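J.: Next comes the sequence, and after it the predicted model I'd like to discuss.
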Amino acid sequence: MSKNIQKMQNVKSVREVEIKDKRVLIRVDFNVPLDDELNISDDTRIREAIPTINYCIDAGAKSIILVSHLGRPKGKSDEFSLKVILKRLERLLNKNVVFADLDNAQVTLNTLVDGSIILLENIRFYEGEEKNDDNLSKKLASLCDVYVNDAFGTSHRKHSSTYGVAKYANVKVAGLLLKKEIDSFAVALSNPIRPLLLIVGGSKVSSKLTLLTSILDVVDKIVIGGAMSNTFLKAVGYDMKDSLVEDNLLEEAKNILRIAKEKHVKIYLPVDVVTTTKDKKDIKIVPAQDVPDERMAVDIGPATVRLFNEVIRDCETIIWNGPLGMYEDQKFSRGTFSISHTIADTYAYSVIGGGDTADAVNRAGDKDSISFTSTGGGASLELLEGVVLPAFEVLDTRE
């Protein structure tokens, strides 16, 4: 795992190439959450892109073209137009930004003065984006002298704007955010201060099976919560009644527990759980082995919170991916929020990965006390699984 992280750390940064008088295409990640009125509810991803854009401005770039996706559109639609980003972006940059469609981008570039910034319309409006279409990749590359990937959240995708374009760009480097992401994970994974703890939650074991298997050679302890812990609890013999359980993965769960024991990695499971009925009106805390009929586990209980908090306080490096209960419902948020508070109160180096986990930490009011919060969900998960992310594979590297 550390060897692959070192490979990704070896990609060239935008700081290491000539930018002055160059046309710079930056793949940013402006895939921000919007409310029903199409207002931005969290602009973190836009803010994280600003340092790279400002660096290119200060370095004298002739023009800066910003490329991003928004949501999962099926063709062009106002609902997924990046026009909703424009005003916030201009406010954060304190500069005018020209909005353009990719089809008119070259014409627009030719009419603008040096130093102009262009935001292109949602790249996923083009069918070829997710297919890594060669023609689309060439078209993007033709707009620039330097290609900069600063979109960690999509760095695990082989799309035209994150992968294919690099094939045709003369210079292709990492943005400041992309470098910060990989360097922050390197601190936690390559040479961590031990004990190293992984806290993993979320709804499904299946989505994190590769992670749990591959990371056993890296971590010292693992805390498992959320709905995925139900599968592990059933694997050790508990009847979880109406709780979400992946019965087809019980043997896999048993295997992970067995291998962890062989490798002397301590795994902690909930000892009590918060349960409720289907209508979520009746709430009861019970031992994990005594879930009543017609009830489901929706959060870790107070005894588990104390247990997990003791484990957290004993560790020097903490990686957290996945909430430990249905935190989005205030009635079932105590477990996740308590864990968040404890991590924030420690002096451990802490890394948060995954959109739901970052949202939970933000709701708990602990965002500023976490060492590093990743902007990528699927990307951070694949990084923890030990793979070289595709976006890093195609960038220029140092000698």
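T.: That came through fine.
J.: Going by C-alpha atoms from here, please, whenever you check contacts or count neighbours.
T.: Will do.
J.: Isn't residue 172 up against residue 26?
T.: No. Look at residue 172 against residue 26 with C-alpha atoms under 8 Å: they stay out of range, at 9.9 Å.
J.: what sits in contact with each of these two?
T.: Here residue 172 and residue 26 have 147-149 as joint contacts, going by C-alpha atoms under 8 Å, 6 or more residues apart in numbering.
J.: Go through the residues you listed and flag which are in strands.
T.: 147-149 (DSSP state E).
J.: Just among these, which is most surrounded?
T.: For these, neighbours were counted using other C-alpha atoms under 10 Å, and residue 149 has the most, 31 neighbours in all.
J.: Hmm, it is touching residue 176, no?
T.: No. Using C-alpha under 8 Å, residue 149 makes no contact with residue 176, being 9.1 Å away.
J.: following whatever helix or strand residue 91 lives in, which helix or strand comes up?
T.: Element membership for residue 91 (DSSP states H and E) is helix 83-93. Sequence order places strand 98-100 as the next helix or strand after helix 83-93, per DSSP H and E.
J.: residues in contact with that following strand?
T.: 83, 86, 108, 116-121.
J.: what element comes up after it heading to the C-terminus?
T.: Scanning onward from strand 98-100 (DSSP H and E), the first element met is helix 105-111.
J.: and that following helix, which residues are buried?
T.: Within helix 105-111, the residues that qualify as buried are 105-106, 109, counting by 16 or more other C-alpha atoms under 10 Å.
J.: helices or strands up against whatever helix or strand comes next after it?
T.: Toward the C-terminus, helix 105-111 is succeeded by strand 116-120 as the next helix or strand (DSSP H and E). Counting contacts by 3 or more C-alpha pairs under 8 Å, 6 or more residues apart in numbering; DSSP states H and E, strand 116-120 is packed against strand 63-67, strand 98-100.
J.: For the stretch 251-399 of the chain, which segments count as strands?
T.: With DSSP state E, counting those that start in this stretch as the criterion, the stretch 251-399 of the chain has strands at 266-268, 272-276, 283-287, 296-300, 317-321, 349-353, 372-373.
J.: this is the other structure I want to compare:
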Amino acid sequence: MELNKQQLRRVRDRHHRRHGIKPAAARVARDARRFLARSFNVREGRAPYHVIRKRFVSGAQLNGTHLCILIVAMTIACIGLDTNSDIAIVGAMLICPLMGSVLAVAYGVATLDRRLTEQALAGLLLQMAFCLVTSTIYFRLSPIASTTAAITDNSTPTVWDLAIALAGGFAGGLGNTRDQEPATLISGVAVATALMPPLCAAGYGIAAASLPLFLSALYEFGINVVFIALAAEGVLLALRVPLKRDLNDDGIVTDEESRLADELSRKVRRRVIAGTIVFAIPCMLFTAGSIGSASQGVQDGYGVVQTTRELAAVLPGLEDYSVGSEVSANMTGGATDGGAGSATREVVARVSTQRELSDAEKETARRLIRLNVPELTRVEFSSAS
């Protein structure tokens, strides 16, 4: 009796299972999984748990030297933001000690060590206060203090800051758990995540009495702190760092305490994830609005799209409308006399129609354009006829 293809396949599969023979595709998939597991095994090269704890806990310990370095770093950062000096900003971030407190918070949350978490948070808040006071005093005394591009950049939270904080927190958490000393890696993470410049910008907001700038810069700092800690906590959980199971600190760990610690750990993880998602919503909305505005082009800062629709409704035969800036040179004393010159910036709108417009139509067009372009200098009309 001849077997069909489906029956032959079943017979072959039973034979392979009976003799432990795996199909070629299954072998390839299994080997690929093993290769990826070996390549991305973060547990390999892990330092002993007591060494990991010592490294993370040391970041929560403050002393006079620590705070002096913080003030010096903040002063350098203020000078960098005030003068748009990238070198000064990077130098301040290299010596900034804020990262240690953030990683200590992550360790305390991941291991359910309430005392360490409270100590690290208190240290972080104290350092924030020192940074804000230092930057406020600097910008109050600086004769050139102004809203520079660097200050604007560090008070505008976006999703990209969130992504950098996640990547930096992962690298910082991973570096602190390796056998080798993580000093170089942690310095690089401190530069990438930029904890200090937003605090510096917040201090400028206080000095300039600008509440929106202060809140925006402080929120950007908060985004960095929260997502650095979240990523570092994820690394610690992946490495299965032991929980603090002695919940009542009596020196004895009972089975009930161990069970409660496991339940509390899962509950804390869910709350942390939910809280960080909610905290990131304003950042996502701000980024979406920025992308939407940027996609309309620079010219639409003058409301070109909207004004074009309005002009088309009142000017029959409208062909084109545009707005642009022009710079004209004015000579005093005459060019041939070597007189002094000055430059004048003008905002010029151009309206092109199929026919010549009447004076009333031109005046209506000017009024519509000026609604979206208050700084309008003049309107130039042209027609095909």
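T.: Perfect, thanks for sending it. Note that the structure is predicted; figures quoted are calculated from it, not measured.
J.: Now the TM-score, please.
T.: The TM-score (TM-score structural alignment, normalised by the length of the second structure) is 0.20; 128 aligned residues with a C-alpha RMSD of 7.1 Å.
J.: sorry, back to before: could I get the ones in strands among the shared contacts of residue 172 and residue 26 of the first structure in TSV, plus columns for distance to residue 296 of the first structure?
T.: What follows is these, written out as TSV (distance: C-alpha to C-alpha, whole Å):
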residue	distance to residue 296 of the first structure
147	50
148	47
149	44
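J.: chain center to the strand or helix carrying residue 126 of the second structure, what's the gap?
T.: In the assignment (DSSP H and E), residue 126 of the second structure maps to helix 114-141. Mean C-alpha position of helix 114-141 of the second structure versus that of the full chain (C-alpha atoms, centre = their mean, to the nearest Å) differs by 20 Å.
J.: Next: stretch 308-327 of the second structure.
T.: Put simply, stretch 308-327 of the second structure sits 39 Å off its chain's centre (C-alpha atoms, centre = their mean).
J.: could you pull out the helices for the first structure?
T.: Listed in chain order, the helices of the first structure (DSSP state H) span 2-9, 44-58, 83-93, 105-111, 134-141, 176-189, 209-214, 228-235, 250-262, 302-313, 334-345, 355-364, 378-384, 390-393.
J.: Any buried residues in the longest one, and which?
T.: The one in question is helix 44-58 of the first structure. 45-46, 48-50, 52-53, 55-57.
J.: likewise the last one?
T.: Using 16+ other C-alpha under 10 Å as the burial criterion, the residues of helix 390-393 of the first structure that qualify are 390-392.
J.: ok, now the third one?
T.: For helix 83-93 of the first structure, a neighbour-count test (16+ other C-alpha under 10 Å) marks 83, 85, 89 as buried.
J.: Nearest to residue 283 of the first structure among those?
T.: residue 85 (41.3 Å; C-alpha to C-alpha).
J.: any idea how far residue 147 of the first structure is from that closest one?
T.: 22 Å (C-alpha to C-alpha, to the nearest Å).
J.: repeat for residue 186 of the first structure
T.: For residue 186 of the first structure, the distance to residue 147 of the first structure - C-alpha to C-alpha - is 24 Å.
J.: Turn the strands of the stretch 251-399 of the first structure into a markdown table, columns for distance to residue 255 of the first structure.
T.: Compiled in a markdown table, those are given as follows (distance: least, C-alpha to C-alpha, whole Å):
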| stretch | distance to residue 255 of the first structure |
| --- | --- |
| strand 266-268 | 13 |
| strand 272-276 | 23 |
| strand 283-287 | 24 |
| strand 296-300 | 23 |
| strand 317-321 | 21 |
| strand 349-353 | 25 |
| strand 372-373 | 31 |
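J.: looking at the ones you listed, which is closest to residue 63 of the first structure?
T.: Of all the strands of the stretch 251-399 of the first structure, strand 372-373 comes closest under C-alpha to C-alpha, at 30.3 Å.
J.: Now do that closest one: which elements does it pack against?
T.: In terms of contacts (3+ C-alpha pairs under 8 Å, 6+ apart), strand 372-373 of the first structure is packed against strand 349-353.
J.: Now do the strand it packs on: which elements does it pack against?
T.: So strand 349-353 of the first structure, by 3+ C-alpha pairs under 8 Å, 6+ apart, packs with helix 176-189, strand 317-321, strand 372-373.
J.: again, 10 Å this time
T.: Strand 349-353 of the first structure makes packing contacts with helix 176-189, strand 196-200, strand 317-321, helix 334-345, helix 355-364, strand 372-373, helix 378-384 when contacts are defined by 3 or more C-alpha pairs under 10 Å, 6 or more residues apart in numbering; DSSP states H and E.
J.: Okay, angle between the fifth one and strand 317-321 too, please.
T.: By that I understand helix 355-364 of the first structure. Interaxial angle, helix 355-364 of the first structure versus strand 317-321 (axes from the mean of the first three to the mean of the last three C-alpha atoms, to 10 degrees): 110 degrees.
J.: in the stretch 101-250 of the second structure, which spans are helices?
T.: 114-141, 149-153, 159-175, 183-193, 196-207, 211-238 (DSSP state H, counting those that start in this stretch).
J.: helices or strands next to the fourth one in the packing?
T.: On a contact count with 3+ C-alpha pairs under 10 Å, 6+ apart, helix 183-193 of the second structure meets helix 86-95, helix 98-110, helix 159-175, helix 211-238.
J.: mind running it again at 8 Å?
T.: helix 86-95, helix 159-175.
J.: got the buried residues for it?
T.: Buried residues in helix 183-193 of the second structure (16+ other C-alpha under 10 Å): 186-187, 189-193.
J.: now those residues in TSV, with distance to residue 270 of the second structure?
T.: Formatted as TSV, those follow (distance: C-alpha to C-alpha, whole Å):
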residue	distance to residue 270 of the second structure
186	28
187	31
189	26
190	27
191	30
192	28
193	25
